[in-house]
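> pasting a predicted model and its sequence here:
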Amino acid sequence: MNILVTGGSGFIGSHLTDSLISEGHTVTVVDDLSTGNSSNLSHLAGHPRLRMVRADFGNAQLVQDVCSEADQVYHLAAAVGVALIAKQPIQTIHRNIYPTQLLLDELRRLHILGKAVPLFIASTSEVYGKNPKSIWNENDDLVFGATTKPRWSYGASKAIDEFLALACVRECNMPVVIGRFFNVVGPRQTGAYGMVLPRFVAAAMQGNPLIVHDDGRQERCFAHVSDVVGAVTRLMNTPSAYGRIYNIGSDIPISILDVANRVRSIVNPKAQIEFQSYAKAYDEDFEDIRRRVPDLSRIRQAIGYEPRLRLDDIIHSVWDSMKQAASVGPR
């Protein structure tokens, strides 16, 4: 198949591209490298079944051109990372909504003309906002904070993407799958935008303190990118999955403080832990979610999904990739 991947030079997108190429597909990657990194796909440079387009996906003519040849589309291009979102809410809203609208409009046009192109839209656990439930399922309410808190612009903008996509499903039965990612981690993820695990591993490797925000008792569930990519491609090749939303990740919670201690024990037991307020890390208006755990019943039923790699395996995976990158040096 000819497959389009937006954001294909990013963390998850590059692993998805690897997987699709290995399966024999021809892949077009569109990425403006605003948060992606060309080195993530450098090992595929010159590959006859990979086409790289460095461009902003918010260009209607570009969207039309790349969609015309696509048999499937994976839309992962978006603003990412809590730090970036807190600092650039306008860019976050624009980058998350406008390109998605252009893409849906074009695929809807093709669908009406008789060409149905399956679409995967990468959403996020952030859409659940401050929902007080201990475990979130796909039908739960989305509970955002005040519009004066920039942090909520990300979840709200991704929720708009979901509304747009599901409207296309209802109006013309477009084949769309929405995946809500929960703390996906692994090699190639950067800590530059607030991602916690690569920050911890890099700090421990360098002998620096591991900076834990607030009291560290926030709970998250971490899934390896290979498990997540496998789930995404299986969903896209399961027609009964079309028109639905799926939580994708792990459902084993762990506190951020415990993650820091696990990283210390594996990477550098001599590394220290320091606590930092949200106000210092981001700004005084920042709000966080204390617990974020998905109900995976729907995706288990749909494709038999079960994450294989546990946290210690994931930490070793990230550490090994960082050691390898350090030995190679800048590219």
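Structure's in. What do you need?
> going by C-alpha atoms from here, please, whenever you check contacts or count neighbours.
Will do.
> just the helices in the stretch 151-300 of the chain please.
Residue ranges of the helices in the stretch 151-300 of the chain, as given by DSSP state H, counting those that start in this stretch, are 152-172, 196-206, 225-236, 256-267, 278-281, 297-303.
> now the longest helix along the chain against helix 152-172, angle please.
Of all the elements of type helix in the chain, the one with the most residues (DSSP state H) is helix 89-112. Orientation of helix 89-112 against helix 152-172 (axes from the mean of the first three to the mean of the last three CA atoms, to 10 degrees) gives an angle of 10 degrees.
> buried residues in helix 89-112?
If you call a residue buried by 16 or more other CA atoms under 10 Å, then helix 89-112 has these buried ones: 89, 92-93, 95-97, 99-108, 110-111.
> likewise for stretch 20-31?
For stretch 20-31, the neighbour count (16+ other CA under 10 Å) marks 20-21, 26-31 as buried.
> how about stretch 70-90?
The neighbour-count check on stretch 70-90 (16+ other CA under 10 Å) flags 70-86, 89 as buried.
> in addition, the following structure is provided for comparison:
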Amino acid sequence: MTQLYNSRKRILVTGGAGFLGSHLIDRLLDEGDEVVCVDNLFTGSKRNIDHLHGNPRFEFLRHDVCFPLYVEVDEIYNLACPASPIHYQHDPVQTTKTSVHGAINMLGLAKRLKCKILQASTSEVYGDPAVHPQIEEYWGHVNPIGPRSCYDEGKRCAETLFFDYHRQHDLKIKVMRIFNTYGPRMHPNDGRVVSNFIMQALKGEPLTIYGEGDQTRSFCYVDDLVDGMIRLMNSSDDITGPINIGNPVEFTIKELAKEILEKVKSKSSLVFVPLPLDDPKQRQPDISKAKELLNWHPKIQLNDGIKSTVSYFESFLDRAAN
């Protein structure tokens, strides 16, 4: 392993050109580590990592995790997978392959290198939950054959693989269940509610609300999320997870729409359309384990996080217009 010859860690981040991955890489580089960013750019963007190419501790590899990868690193963060319904439903078979084959390939690499590996799992493993808020011990309420199943079941299978590698090969694993995250560098057309509402409000278009807008979500700002991810990776080896990382403060979709309209100073109207199949009615993490084991809790309020995210999308639209 490289760390035997160098006190600086060399870290692999798959999906590193994506929204979460690029913020994670920024933080790791700020802490003095070397980073190998792997992405096939299906949903990731070079724009998210353009500012890093002059950094001698940063390396980009265009690669699909569905195929084996041979590199020498000290830690692996496995974030590769389309994460928004529009993207993961575009090619559902490939989405499942990315979660399952990608996990197998990265676990195999970690096994060979004898290094720690973190899986970016998701609150979608809980499906449309019958338990609220969601605790890690809850097994979920997931439709295995619906339009969202490629993502939900792919991530569930990836968790299975991680724990089987841990039990069978004594691999050092970390499994993190990510709840709704937002912030700068979100894809403008990813179909997620925060980016949808902001883009529609900035363009003066009606805000599209699915159902009555009474369904709830808990929104975690990306900086808080990355902090939780790094704390989990750096925790003692007996803390494997899964651990929920998200903001436990719950908002209805209509409340979110109102907050964004105020920040954008938009007079856009609201348009209500039918709720998609298997769309969860409630989503709120129980973060007791994160507080106890990682000394982690989110610090950035929705009001401040939305302000930063709106500023990013304003700049994005300005660049697109010029």
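Okay, I see it. As the structure is a prediction and not an experimental result, all values here were calculated from the model.
> any idea what the TM-score is?
Aligned and superposed, the two chains score 0.93 in TM-score terms (TM-score structural alignment, normalised by the length of the second structure); 314 aligned residues with a CA RMSD of 1.5 Å.
> circling back: format the buried residues of stretch 20-31 of the first structure as JSON lines; extra columns: distance to residue 6 of the first structure and secondary structure.
What follows is the buried residues of stretch 20-31 of the first structure, written out as JSON lines (distance: CA to CA, whole Å; DSSP: H, G, I helix; E, B strand; the rest coil):
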{"residue": "20", "distance to residue 6 of the first structure": "13", "secondary structure": "helix"}
{"residue": "21", "distance to residue 6 of the first structure": "15", "secondary structure": "helix"}
{"residue": "26", "distance to residue 6 of the first structure": "14", "secondary structure": "strand"}
{"residue": "27", "distance to residue 6 of the first structure": "10", "secondary structure": "strand"}
{"residue": "28", "distance to residue 6 of the first structure": "8", "secondary structure": "strand"}
{"residue": "29", "distance to residue 6 of the first structure": "6", "secondary structure": "strand"}
{"residue": "30", "distance to residue 6 of the first structure": "5", "secondary structure": "strand"}
{"residue": "31", "distance to residue 6 of the first structure": "6", "secondary structure": "coil"}
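> redo the residues you listed as a markdown table? Include distance to residue 290 of the first structure.
Listed next are these as a markdown table, based on distance: CA to CA, whole Å:
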| residue | distance to residue 290 of the first structure |
| --- | --- |
| 20 | 36 |
| 21 | 38 |
| 26 | 42 |
| 27 | 39 |
| 28 | 38 |
| 29 | 36 |
| 30 | 35 |
| 31 | 33 |
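> tell me the one of those residues nearest residue 309 of the first structure?
Of all the buried residues of stretch 20-31 of the first structure, the one sitting nearest residue 309 of the first structure is residue 20; the distance, using CA to CA, is 20.6 Å.
> which residues touch the equivalent of the closest one over in the second structure?
Following TM-score structural alignment, the counterpart assigned to residue 20 of the first structure within the second structure is residue 28. In this structure, residue 28 of the second structure makes contact with 34-35, judged by CA atoms under 8 Å, 6 or more residues apart in numbering.
> thinking again about what came up before, would you turn the helices of the stretch 151-300 of the first structure into TSV with distance to residue 310 of the first structure and mean neighbour count?
Formatted as TSV, the entries for these read as follows, by distance: least, CA to CA, whole Å; neighbours: other CA atoms under 10 Å:
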stretch	distance to residue 310 of the first structure	mean neighbour count
helix 152-172	27	20
helix 196-206	13	21
helix 225-236	10	20
helix 256-267	12	20
helix 278-281	28	14
helix 297-303	17	15
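> quick one: map residue 134 of the first structure onto the second structure.
The equivalent of residue 134 of the first structure in the second structure is residue 132 (alignment by TM-score structural alignment).
> could you give the number of residues near the closest residue to that match other than its chain neighbours?
Spatial nearest neighbour of residue 132 of the second structure, chain neighbours left out: residue 284 (6.9 Å); criterion: CA to CA, 6 or more residues apart in numbering. Residue 284 of the second structure is surrounded by 25 other residues when neighbours are defined as other CA atoms under 10 Å.
> now check the first structure for the residue matching residue 284 of the second structure.
Using TM-score structural alignment as the criterion, residue 284 of the second structure maps onto residue 293 of the first structure.
> and the residue mapped onto residue 236 of the first structure from the second structure, what does it touch?
Structural alignment (TM-score structural alignment) places residue 236 of the first structure against residue 233 in the second structure. Under the criterion of CA under 8 Å, 6+ apart, the neighbours of residue 233 of the second structure are 116-118, 174.
> residue 269 of the second structure contacts residue 207, correct?
Yes. Applying CA atoms under 8 Å as the test, residue 269 of the second structure and residue 207 come out as touching, 6.2 Å apart.
> so for these two, which residue has more residues nearby?
residue 207 (22 against 14).
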